[in-house]
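> what follows is a predicted protein model with its sequence.
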Amino acid sequence: MPKKVLIVLYYWPPAGGPGVQRWLKFAKYLPEFGIEPIIYAPKNPNYPIVDESLLKEIPTNIKIVKQPIFEPYGFAKIFSKNKTETISSGIIQKKKKQSFLEKMLLFIRGNFFVPDARKFWVKPSVKFLKNFIQKEGIETVITTGPPHSLHLIGLQLKQELGIKWITDFRDPWTTIGYHQELKLTQKNKKKHIALEKEVLQQADTILVTSFTTHKEFASKTNQPVVTITNGFDGEIAKADVELDEKFTISHIGSLLSKRNPTVLWKVLNDLCRENEAFKKALHIQLIGKVSEEVLNDLATSYLKDNFKYLGYLNHSKIKSYQESSQVLLLVEIDSEITQGIVPGKLFEYLKSNRPILALGPKNWDVGVILKSVERETYFLHDDYEGLKKRILAYFNFYLENRLEVKTASISTYHRQALTSQLASILKEK
């Protein structure tokens, strides 16, 4: 008999974005390792991004249980639809001046909903799941966050039923970047820290997606902390894929104000002024949520005729854009608190078999992963000369029709291989 495992999550198709991919793929491969995943998700969630194409990727033989959730963002939409969707996604854009309404919504989000606005799902979920777990003979529960309120479901189930409980942190909790923007009172800062401490000390195993978060959590608990990164699914792109005729640099995913790679725009701007052939060939392609600040920087520069904003595209359409791009751009905020952020698109980029131009903070975990697959390292946000030299090298290879990447094994980051690691943990007594 397969071992049954209950996975408590918020993001599930038709939710879009990187948060849904991790457990959608784990659920796909777990049966191969003798484990039956059962998904517990909200019936009426408020997803900031919707991608209907992901519904086709749900395994047909998987059991999915849904229960209603109270979403306070529904009321907030009466005041400001765009603002509440931004806040609910955990994405807070940098602005020179916030309106009173924006400040008020951030204060309410931070101080009235601890740890987050999905806290109202905890009590009814525990009540429902206690009977469901016993009826189904489930011995192990996994909670994945953010939203980190879901870990409180696992905590209560652990305390009341004595089941094995695994927490999965796709992002850190109290050290996540946007916590600083939530205008938390000292009382609520302490409440977050206390809740995080209790979860980390009570869970049987803590899963994390980055090496920096592993180090942070290992210093806060004596419980086992295991790093299982995100990854890619499907086959690696073949070398004979038809590439864009232009020298296309593509960024796929959220590119918001704090991620704005101003040094890169300056490098590209200068190269266009200095090199007519470069100006003629360059094409910057932005796919996903992009801030007005980023778009304005490009639209008011010498690059205004060299970029195109395609908006959000569903996951099924992104593949062709990735594989046909000459270079793929990866950017993270230049801050110590983002060292452990490893964007899920990094692995999709690796799968696409194209050069990756990455900019991020000092000691970024992405550098460790790039090194593990023998790729060129990333750049700091102030490395003008290094960026310029690398882009010129890429451009010269492009002109010679030989802009390629050195082949190295990335199989350890395939979702199937990563699920094997998870299955080993689940099978432990």
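Here it is on my side, so go on.
> every contact and neighbour count from this point should use C-alpha atoms.
Fine.
> buried sites along whichever strand or helix holds G386?
Taking DSSP states H and E as the criterion, G386 maps to helix 384-399. Within helix 384-399, the residues scored as buried using 16 or more other CA atoms under 10 Å are L387, K388, I391, Y394, F395, Y398.
> can you tell me how far the second one is from R354?
Spelled out, it's K388. Separation of K388 from R354 (CA to CA, to the nearest Å) stands at 19 Å.
> same question for the first one.
L387 sits 17 Å away from R354, taking CA to CA as the criterion.
> and if you look at A194?
Applying CA to CA to A194 and R354 gives a distance of 44 Å.
> so how far is D270 from the residue lying farthest from the centre of the chain?
In the chain, counting by CA atoms, centre = their mean, E276 sits farthest out from the average C-alpha position, at 37.5 Å. Distance from E276 to D270, counting by CA to CA: 11 Å.
> equivalent analysis for E348, please.
E348 is 30 Å from D270, by CA to CA.
> repeat for V8
50 Å.
> more neighbours, the two?
Shown here are V8 and D270; by other CA atoms under 10 Å, V8 has more neighbours (25 against 15).
> how near is that one to K246?
Counting by CA to CA - V8 and K246 are separated by 45 Å.
> likewise for P45?
Counting by CA to CA, the gap from P45 to K246 is 41 Å.
> ok, and here's another one to check against it:
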Amino acid sequence: MKKVLIITYYWPPAGGPGVQRWLKFVKYLRDYNIEPVVYIPENPTYPLKDESLQAEVPENLKVLKHRIFEPYAAAKFFSKKETQTISSGIIVKEENQSFLQKMMLYIRGNFFIPDARKFWIKPSVKYLEKSLEEEQISTIITTGPPHSLHLIGLQLKKKKNMKWLADFRDPWTNIGYHEKLKLTKSSRQKHIAMEKEVLNAADHVLVTSFSTKKEFEAKTTKPVSVITNGFDTEIASENIELDQKFTFSHIGSLLSGRNPQNLWKALGEIIRENSGFAKDFELKLVGAVSEEVLNSIKAEGLEKQLKIQQYVPHPEAIIFQRKSEVLLLIEIDSNETTGIIPGKVFEYMAAKRPILALGPAEWDVRKILEETAAGQFFKYSEKEEIKGYLLQLYSDYKNGRLQVNSENTDRYHRRSLTEELANLLKEL
């Protein structure tokens, strides 16, 4: 059985989307004759925790751990709230930033390159050199962000000449928040140089979206493959009853950048024009919601229909998805986010509920929704088109016909995606 080492920062009890991808790969890799070994920090700082994910870690999995120094922990004497905001990747709009947040962003961007987990690189390389020999591992996988983990892979590649797969859950230099980090010209060049070295040293580059594949293929001669995120089947839908209300649910963080004001306007207009819709409709937001988004929703008269639920464990999030009449998928409207495919789009597919998606015109999700007939995509600007679709959904709801006839979704099951990964690893 081929043995591989997976170097990841996020691992149960970490919550949020970052942990899902490799937890699910590890769950199924043994089915394809590959034995995973996982390397994680011994004392990480996770912005979100979800203890329920511990149950998905396979029995007898070898997990290697080594201590990490994270400057966020040392910075807590400034402000716990602001430190957690920075460490979780939430970037507050510049006009709303305090002096402390601006200072911490500048320090984060220019003193911790590629990121604040850089202090884990050197001790990890030293620790893993010995462990790789003891475990008889000849293939390593690094997954980022944090992209400092790719630098661990780079050093091990140089020292041990191992086979190395570099997995990018998000882009590196082309990710949207880089513009918010107040990078100097020198810092930006360091990121570009690091990214280039990683892309050209790895034996294979793995990405989660078609746009990122296109971006990276222009930067390396090494093979670049897409294996998206996906859905699993840990909860049976048959036992879950749909909401009685005409519910629209968004699962996950809804921060200032994701604020589709034309959706709220369209909903507000329908509520004022249709008393039946106003009585039946309910907007559920599950996860962190920014004040700006809340203010936009309330400004359109939707406060009575609004229900907010803070972060819930993953199994509960799945139930929210499958109970909802309609699922909302919202991405920041920018060129930098065209290659971001949120993991929840695949879980939404598994819920078999209509998806209303809003994002940039060339968003990769649009292609997936069209191929699977799992939902309808709109640009932020298409208020009248959105309104028309809302009325169509409501009519189907009132007539008991609100359903989705999706197709070709099995390819996005985590087991199928793991088979793709296993085949790739065996070819290395």
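Arrived safely, thanks for sending. Because the structure is predicted, anything quoted here is derived from the model rather than measured.
> quick one: TM-score?
The TM-score (TM-score structural alignment, normalised by the length of structure 2) is 0.98; 428 aligned residues with a CA RMSD of 1.2 Å.
> which position in structure 2 pairs with the residue farthest from the centre of structure 1?
Superposed on structure 2 with TM-score structural alignment, E276 of structure 1 falls opposite S275.
> list the contacts for that match?
By CA atoms under 8 Å, 6 or more residues apart in numbering, the contact set of S275 of structure 2 is empty.
> now it: how far from Y412 of structure 2?
From S275 of structure 2 to Y412 of structure 2 the distance is 40 Å (CA to CA).
> quick one: secondary structure of E36 of structure 1?
strand (DSSP: H, G, I helix; E, B strand; the rest coil).
> I misspoke; the intended subject was L264 of structure 1.
Strictly by three-state DSSP, L264 of structure 1 counts as helix.
> surely it touches Y384?
Yes: counting by CA atoms under 8 Å, L264 of structure 1 does reach Y384; the two are 7.5 Å apart.
> identify the residue nearest E370 of structure 2 in space, chain neighbours excluded?
Q376 (7.8 Å; CA to CA, 6 or more residues apart in numbering).
> quick one: contacts for that neighbour?
Q376 of structure 2 neighbours (CA under 8 Å, 6+ apart): P354, I355, L356, A357, L369, E370.
> which of the helices or strands spans the fifth one?
Assigned by DSSP H and E, L369 of structure 2 belongs to helix 364-372.
> in structure 1, what stretch matches that helix?
Under TM-score structural alignment, the match for helix 364-372 of structure 2 is residues 365-373.
> buried ones in the matching stretch?
Buried, per 16+ other CA under 10 Å, within stretch 365-373 of structure 1: D365, V366, G367, I369, L370, V373.
> please apply the same query to stretch 92-107 of structure 1.
Here stretch 92-107 of structure 1 shows I92, Q93, L105, L106, F107 as buried, counting by 16+ other CA under 10 Å.
> and stretch 339-356 of structure 1, by the same measure?
Per 16+ other CA under 10 Å, stretch 339-356 of structure 1 contains these buried residues: 339-356.
> and the helices in the stretch 251-400 of structure 1?
Secondary structure of the stretch 251-400 of structure 1 by DSSP state H, counting those that start in this stretch: the helices cover 262-274, 276-281, 292-299, 315-324, 345-352, 365-372, 384-399.
> distance to T227 of structure 1 added to these, as TSV?
Below are the helices of the stretch 251-400 of structure 1 laid out as TSV (distance: least, CA to CA, whole Å):
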stretch	distance to T227 of structure 1
helix 262-274	31
helix 276-281	41
helix 292-299	33
helix 315-324	25
helix 345-352	15
helix 365-372	12
helix 384-399	31
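> indicate which one of those helices is closest to G234 of structure 1.
When the helices of the stretch 251-400 of structure 1 are compared by CA to CA, helix 345-352 sits nearest G234 of structure 1, at 8.5 Å.
> around A218 of structure 2, how many other residues sit close by?
The burial count for A218 of structure 2: 8, using other CA under 10 Å.
> and it, how far from V198 of structure 2?
For A218 of structure 2, the distance to V198 of structure 2 - CA to CA - is 14 Å.
> got it, and T228 of structure 2?
21 Å.
> same deal with R258 of structure 2?
For R258 of structure 2, the distance to V198 of structure 2 - CA to CA - is 31 Å.
> S187 of structure 2 too?
17 Å.
> can you check K219 of structure 2 too?
Counting by CA to CA - K219 of structure 2 and V198 of structure 2 are separated by 10 Å.
> of those two, who's got more company?
V198 (19 against 13).
> for the residue nearest to the more buried one when sequence neighbours are not counted, what are its contacts?
Nearest non-adjacent residue to V198 of structure 2, counting by CA to CA, 6+ apart: L154, 6.4 Å away. Going by CA under 8 Å, 6+ apart, L154 of structure 2 touches V198, A201, A202.
> sec struct for the first one, please.
At V198 of structure 2, secondary structure determined by three-state DSSP is helix.
> swap in I142 of structure 1?
Taking three-state DSSP, the label given to I142 of structure 1 is strand.
> F169 is in contact with that one, correct?
No: counting by CA under 8 Å, F169 is not a contact partner of I142 of structure 1; they are 10.6 Å apart.
> these two: which has the busier surroundings?
I142 (26 against 22).
> mind listing what that one touches?
V5, L6, I7, V8, G154, W165, I166, T167, D168.
> and which of the residues you listed is nearest G34 of structure 1?
Out of the contacts of I142 of structure 1, the member with the shortest distance to G34 of structure 1 (by CA to CA) is V5, at 10.7 Å.
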